Each structure stands twice: as structure tokens, then as C-alpha cells.
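Undergrad: All I have is the shape, not the residue letters:
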């Protein structure tokens, strides 16, 4: 028992030390995962002398940790982001991984005198990128990269691990059998397709089950996150036992569940964020403890040469060829090429040659460890400067400080958003707050007060509003002090329509929309006023297919005299406000009022 308590004490202290090291990362912009690895290295056999050499335990714990991270990555990815970059990301995650592995194999043959299979194994181990490292560095760098680029990196990083794992396990199996197996290229291809196919199918089914379990059994706010995490691990293990890719399954399940309405989703997201941090810390600590830095010098030179080849040659060639069919700019391709950080997945896969007892297994692990360290230091520290140099940093419009989903009874649902009002914010100069945003609380000089008793809003105030989910981004411009002119038309529309024109003319803007039966000749203003309940307010929005009709101005008699239009690039947004059911109920209530009155 003394040994048990001592082991728990030491490991808890290491986790605490790793967590506290995040302050250094935020202060100096250091790659946080590098600090986690550093804590493990310092505490290991070449540092404070903690001896840890359990490869199997590290691999299994690391696999579970990676499953937790991938589920959270999928859960936090919107379908809009996924659809925007699905094609290029899938190519990068499959063909790009294979091309990177092949190019590294060529370099390994030259630099290390590896035979083709050995070189290909090394290439497969380092072929996938690390999502956690990329997006953490973007956050602490204080930058927001253009959405097209960030979504490509996000989706690629979330789905490229299955390809790297498949290649690594296949090559390890072949090398452990002292040569090619009876399986030919066609058989291996079918095996890969089965793994990915099972992963997608199990992931879709698991995502549906996760939503059902969370909504029907997660009636306790504290229990719901546990149910969701347990479902993720169940999906991962069941898919693997059935011969599929558990990593693909948990990502797909998270993607599906995260884009459905789930009870206590705010609590679930906060819990998963904490579990993801814990998973990363535990995984990197174990990998750091497993390493033996005293053996690094003898292999350092070739490992650094391979790392530089991967960063400056292999990754760029793979990215440029995979993105060639798509309309990415030179700067976008260059940034995606540069931000291909290697992380925990690569070191985890480097354990497999040791588990299978391959010749020179230690060399694989040490080389990969040095390559990951080089990647985190070289690419990790330069992410923000490279993004600024390539002019890919997206201008910030203030935006919400925080968004919290509020779980209400029945189908009612709102978000509580918080803004800090900056100097020059349009709302301080008379801009109206749309009626679908309900101000509730103002915090001024550390004191809270109800909105209606706060008087005129002032710069520096924190304003709390209740907003229907998905609508808060429309408020960013009127609460921001640096771009609140709505020049992009998001709040009041990018073009102005003549309100007296018939509704059918909207088809000339978007041929895919369907005009409600019998409304083709109805003037736009009359239709909007009726559908909005008979009373319009500036910034009210009405959605028809992919188009948003927006009230820009009204006269003293509450007639709409100016209509703006905004075309949603992702099609019909299906907003919670003024949905077809609510509009039908409003029309029915108006007709009943006229009959009775």
C-alpha cells in the first residue's frame, strides 16, 4: 500500500506540475504540449530517476486518451466547418498521409540506410498532424486564421489518424513476419476500406445513441457528461472489437452528437474540455517518462535531418498536390503546409515496433521523439508570425466574451451571451438592439444591475443578453468598437430591396428557394409584416430558404419602408426564430383575432 500511495502521489504531482506549466505557455507562447513532454522527460530515468518502461500500458492508456481527444474534437466541430472543407481535408487525411509517408521513406533510405519497408514504417508513424497542438497555439497566439484555412486544418487533424494507424499496424505486421504477408495490395485496400467503413457506420449509430442516451437518461446535470463520455469509450471499443477504426468512429460520433440538440450540452462541453486537457497531460507525461534522453545524442543528427525534410519538403509536397484541385491561394497552401505539427499520435505509434519486438525498435522511438520535439519547437513557436506574414489573420470584430447555453423546459432554448462594450461601439451611439436579443444584466465597475435600471450604456460595461442559439454572431458588429458599420451586411443585409415588389422576384436572387403557395404576387413588405406577427421592428429577420429578409427601416405607422437581404452561404439556416411552425401559429392566431373581433 505504501508503494501504491507513493505512485499516486508522484503521478498526481507530475500532473499538477504539467497543468501549472500552462502559465508559461500563455506568457511566452510556448507550445504547451512541449512543456508536458518536458515534465515527463525531467522526471524520467534521465532526470529525477523515475523508471518507467511499460510500453503496453502507455500504448493502451494513450489510445484511450486519443479517443477522448478525437471525440471532443468532433463534438466541437460544426457541420458548417466540416462541409466547408470536407473534400480537401479528406484528401489530406488519406492521400496526403500516404504521400508524406512515402516521401519520408525515401529520405530515411538515404539518411539512415533503411530498407523500403523500414523507411515506410517510419514515414507512416510521423505522417499525421496533431489537432490539439495546432488549435491551442492559435488560441494563445491571439490570432484567428481565416475560416477556410482553420476549418481545413481542424477537419484534417481530426480524421487523419486512422490512415496513419492503419499504415503503421500493417507495416509492423509485415516486418514482424520477416517479409510481405500473403495479403496483396487489393486485400490490404479492402481491409482499410472495411476499417474506415465500420468506423463511419459505428460512429453514425453511436452518435445517434449518444444523443438518445443523453436526452432520455441524462436528466441530472452532473450525470449527463459521464454518460456521454462513457458512450464515446463504448463506441471506440465496440468498433475496434468489430474490426473497424475506433478512432474514426469516435470522431464521427462526436461530430453527429455535437451538432444535435443534447440536454445540458453546455455542461457536457465544459466537462469534455477538462477531460481532454487531462487526457493530453496524462498521455504526454507517460510518453515523456518512457523516453530515454541519454540515447538521443547518437541519433540526433539524422533525426533532425528527417524532421527538417518532413517540415520543408514532404509535408509541403503532399499539401500542394492534394489541394491542387481546389481554389486555395498560395498563402493558404503555404500556411497549411507549415502548420503540420506532429504530436502525441506519432510518439504513440512509435511504441508499436517495441511491442512487436522489431529489430531497431528503440531507434524508431528515439527518432520519432526527436522529430516531434523539433516540430513543436520550430513550427509551434512560429505559428502566429507565419500567419501574419502570409496575411491570413482574420480581423476581429469584438465578438462575445462568452456564450452559455441555457437548458429550458420543453423545446425552449436560449444562449446567454456576454459582451464587453468598447469605445466607439455603435450601440453606444444609438444603434438599436434587435428585439430577438433580450438584454438582462449590466456589470459596471464591478457592480451588477438590471438592464432597465442601468441607464445609458457606457464603454467598459459588460452586457448580458439572452439570444436564440446561432444568432449571437449577428450582434458582434453593434457591440464592437472596431468595425461595427455592418459593411458586410450581416445585421441589416448586404443589398436593399424595394418593399413593394412581389415576393416571386426573390427567385431571381436564388432559384432554389420555394415561394409559399399563393404568395407569389404578395408585396415583400406586406408578407414580412404579416409573418412577423403584424408588428415589425428594425433588424427583425425572416428566413426563406437560404435568404434572410431583414427590416431595415419602418415609418411612424409601423410600415416596412426598407428591406435588406442577406444570403446565407450554407443554405437554409433553419433558425429557431420565426420558424415555419411559429409562423403558422401566428397566422392562425391573427385570423382567430379578426373573426372574434
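TA: Sure thing, it's come through. In this text the structure is predicted, and so the values were computed from the model without any measurement.

Undergrad: drop to CA atoms for contacts and neighbour counts, all remaining ones
TA: Fine.

Undergrad: residues near residue 88, how many?
TA: Neighbour count of residue 88, defined by other CA atoms under 10 Å: 21.

Undergrad: Comparison target, given below:
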């Protein structure tokens, strides 16, 4: 009894310290996952508390559950328009990209550690996939918003690439144990079962979970419990059928979020907290599991391999995989840089140990150093990389709202409450004149604790509390009407010296600024004209140039532009990356001139 109580006490203390240190890390710009990992190491065998923990089996079990919860919550937060926009590039990176990264890393491992080719493939497979927990947390926790095409690709890739990494790792372990005697058709069949089976079972499980949520009348607190239990059932059941449980649970989350469902806000908030708890528990355990003194013997080789992974393997795979898709070189560069490694490589590195392979500890030690290097180098520089490459876009206002009431079985709308903030767009209109999304109605407005009797004829005031009935999918967009304008624009350069709605007549814009939009623009909205030039699906940050004037998408929703910025010059020439390339170009010119003089 005393031992169990001590374990609970130590675990709770470490969790509380992790959260408190997280506040400090956010001020320093350090990745929060790195804090969790280092805290576990400090509490471990070589650390201050000297706790001895070497249960790879327990770590594998806890890591599986934690990763399933993180993936399910990530799927719930993946907007359906993002899935439509970036599904194919994400799938390419999650399959072909993982294979290319694994093979390139395998070659480096063979050269550095003197491994056999098959052992090198195992090392490459362990390190090949990006980590969903790291990508989800660091993309949303660094205070920098990137456009939906880039951010969505990274998130969707990290949610889908674990099955390929797990498959390659298990196949490499099996081939090493069997002496590379496995039939190639057997390998292909297992891969198809893992990928197609995981996707199909995840989609079916997501629809089944929605069906249950819509038809069961439960206490409000039981809906998130049902959703979590259903996600773990999908994960474990899919694994039992030899398909990919990780892919299945992520797809289930995406499918559940495709349309409004009962108790949606309660479930998403609960799972957000549960995902945080899963990340803390997983990274603390991984930190406890490692013994820093054991890393020294493989440290130099692990650092060389990590550098090769970050600078060669990942960029090469991204460059090849994204060539057929609509990404510019700056977007490809950011996707290549944010190939974050987290718990998954360490989690996969425990498989050779559990399988009893020779020198299995080397895989674990190298994977741990690679993860630590990735979090330190890539995780710490995400926001700087986005600004350097000019990919930062105006951040959307926070989607939080204080009221959340489900209207019962079969209801397609929910009650939601919003506080009117200083500088909000709504302050320029009366409540009755607000251009609200379809199926959205304002029910009441409370000012100074008193409901306004005739609010539709009243202009909003700062700190008014607005109660509306809306579909869950419209709540985030509705919040933009009442959010602080400064948080929406972010004061970013390059997103329009002048801003106007996509419904603005193109003729008015052409007359006012002297823009030649072409004969096809007459009598049309400027948004439709720009969609002709940019395609049906656009994201914030997409831009097109007309003579000396540049039009940039400032806000988009469901792939359609809502607001547009007008720049009087091409601001990309002032980007940090452009200035750096110009500085690099001048020394090259000087060197060529010097060589020409020497030939005279």
C-alpha cells in the first residue's frame, strides 16, 4: 500500500511541476514536450531523485494508450476543409515520404555505426515518422499561425504516418529474426492489411460512435467518457485484427468531426485535457526510462545521424513528395524543417528490446538522442522558421466561448455564448444588421447583468454577452464577429495596407486603384475573379500580382476567401529569407569575378 501511495505521490508531483514549468518554457520559447522529457530524466536513475525505472513493457502499454488518445483528439480538431485541401500531399508524405526517409537514414546509419543494411533499415524505420503529439502541440503552442495548406499538411501527415513507421519497424524486426527469409508478397499483404484495414475500421468506428452519441440519452459527463472508451475500443479492436490501430483511431476522430454531433463542445474540451495528460505521462515515463550515462557511448554517432535526418533525409523526402502538388519553395522548406520527432521513435525503439534483438539498446539510445535533438533544434525554432520564410498568417481569434448547451437528441444546433471584445467587427453594426452565418440566430444580449429588451436595434457594446443558437461547425466563425480585432490581424506586414471583403465589386476596385483585372472581371465580385486565378480552394496567405499591385487572401473559410488585402508592392522582397539569399548571392558574384581575374 505504501509503495502504491508513493508512486501516486511522485507521479502527481511530477505532473504538477511539469505544468508549472510549462509556463516558464512558453516565455523562453522552449518546446513544452522537451520540459516534460527533461523533467523525467532529472527524476530518473542519473537524476536528482534517482528513481530506477526500466520497464519497457509498461512504457509500451502506456505509450500506446496515450498515443491513441492524442491521435483521436487530433483527428477531432482536424477541420474537414483541411482534409479535403491537403489529403493527397499528406498521404504521399505519410507513405512514400516515410519510406524515403527511412532508406536515407538507413544509409547514414550503416556508414556511421557499421550496421548491416537490414539493421540500418530498422534504425531508419524507427526514426522515419513525424510525431503527432509534437506536431499538434508545437504548431498550436508557439504563438505563430501558418497557412492552412502548410499546417494542415503537417498535422494530417503526422496523424497518418505512424502506421507506415510501425509496419516498417515490425517488418525489419521480423526479417532480422527470420534471417531475411520472408516472402515479398507476404510483406506487401501485411502492409495492405495495416493501411487499408486501419482506414476502413477507423471510418466505420467513427460513424458507429457518432450513431451512439446521437441516440443515447446520458448524463452530460458521460458523453466524453463514451467517446474516449469508443476511441480506445476502435484502437484495440483494430490492432486485434492485425490492422493499424493508430491510423484507425485518427481516422475515427476525423470522421466523427465531419459533421455536428451531440455534446460536441463537452467532448472536445474533455479530450483536450485528456490529451495533455497523456502527453505529460508519456514523456515523463520516457524520460524516466532513459539513463543519460548510457547515451555517452553512442552520442557522437547519434548526433551525426540526427543531423543527417534533419538536413538530408527529411528535406529530400519532402522535396520529392511535394513536387506534384501546389506548394512553393518556402512552404516546402517549412514542411521539411518541421519534421518533428517526439515520443513515437522512442516508443518504436522499445520494440527491438521487447523482441530480444542483439544490441537492441543501441536503437533506443540513438532514438532518444535524435528526439532530443529534434525538439531542441527544430521545436525551438518553429516560430522563427515561419517568420524567416514569410509563412506567418494573421491568427484567428481564440475559439473559446463560455456557454455550451446541447439542445438534445437530433438537434443540429447548440447554444453558445460570446463576449464582445474591444475592436470587434460587430461594434460597427447593430445586432440586427450583423452578417451572420446560415442557421445562426442571436437569442439574447446581456449588458451589465441585464438582458437588452430590443437588442436587434442596438449597437453592440464592449463586454456585452451574446447568446446565440448555431450549428457547432459555425461557432468558431461566429466568434470572429465578437473577438478582439487585434488578435485577428496580428499586425503582420504583407497582408494588406487596405482590406476589403471578397464580395466587393471588381469594377469598383479596378477603378479605385487603377488595376487591370482583365475583361473577365467586369460585373463580378473580386473574390470570384481571384478564385479564377488561384483555384477553387485557397488559404490565408495565397496571393496574386496584377501589375505593381498584389492581392493577398487575408481570411478564408471552407476554401473560399472572405477578406482580401491589397499591397502596393511585392512585400516578399523584404522577407528575411529573401534578404539572406541576396547576401549569399553577393559573395558568390565576388568569387566568380575573382576567378575571372585570375584567368587573365
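TA: It's in. Given the structure is predicted, the values throughout are model-derived calculations rather than measurements.

Undergrad: ok, which stretches of the stretch 451-597 of structure 1 are helices?
TA: For the stretch 451-597 of structure 1, the helices defined by DSSP state H, counting those that start in this stretch occupy 476-479, 524-531, 580-596.

Undergrad: Now those in JSON lines, please, with extra columns for mean neighbour count and distance to residue 205 of structure 1.
TA: Shown next, in JSON lines, are the helices of the stretch 451-597 of structure 1 (neighbours: other CA atoms under 10 Å; distance: least, CA to CA, whole Å):
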{"stretch": "helix 476-479", "mean neighbour count": "25", "distance to residue 205 of structure 1": "37"}
{"stretch": "helix 524-531", "mean neighbour count": "20", "distance to residue 205 of structure 1": "38"}
{"stretch": "helix 580-596", "mean neighbour count": "12", "distance to residue 205 of structure 1": "29"}
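
Undergrad: Adding distance to residue 289 of structure 1, write those helices out as a markdown table.
TA: Shown next, in a markdown table, are the helices of the stretch 451-597 of structure 1 (distance: least, CA to CA, whole Å):
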| stretch | distance to residue 289 of structure 1 |
| --- | --- |
| helix 476-479 | 46 |
| helix 524-531 | 64 |
| helix 580-596 | 58 |
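
Undergrad: Which of those helices sits closest to residue 340 of structure 1?
TA: For those, proximity to residue 340 of structure 1 was assessed by CA to CA; helix 476-479 is nearest, at 31.6 Å.

Undergrad: how much does the closest one stray from structure 2?
TA: Aligned to structure 2 and superposed, helix 476-479 of structure 1 gives a mean residue distance of 5.6 Å (mean CA distance after the TM-score superposition for structure 1).

Undergrad: Tell me which residues are up against that helix.
TA: Defining contact as CA atoms under 8 Å, 6 or more residues apart in numbering, one finds that helix 476-479 of structure 1 is touched by 397-400, 419-422, 425-427, 431, 433, 483-486, 491.

Undergrad: One more: stretch 34-46 of structure 2?
TA: Residues outside stretch 34-46 of structure 2 that contact it (CA under 8 Å, 6+ apart) are 14, 18, 21-22, 25, 47-53, 280, 283-293, 372, 375-376.

Undergrad: who wins for proximity to residue 249 of structure 1 among the helices of the stretch 451-597 of structure 1?
TA: Minimum separation from residue 249 of structure 1 across the helices of the stretch 451-597 of structure 1 (CA to CA) falls at helix 580-596, 34.6 Å.

Undergrad: Which residue comes closest to residue 421 of structure 2 once chain neighbours are left out?
TA: Leaving aside its chain neighbours, residue 421 of structure 2 sits nearest to residue 484 (5.0 Å; criterion: CA to CA, 6 or more residues apart in numbering).

Undergrad: Please list all residues in contact with that neighbour.
TA: For residue 484 of structure 2, the contacting residues are 397, 420, 421, 422, 423, 424, by CA under 8 Å, 6+ apart.

Undergrad: so how far is residue 186 of structure 2 from it?
TA: Noted for residue 484 of structure 2: a distance of 58 Å to residue 186 of structure 2, by CA to CA, to the nearest Å.

Undergrad: cool, and residue 378 of structure 2?
TA: Residue 378 of structure 2 is 37 Å from residue 186 of structure 2, by CA to CA.

Undergrad: Comparing these two, which residue is more hemmed in?
TA: residue 378 (21 against 10).
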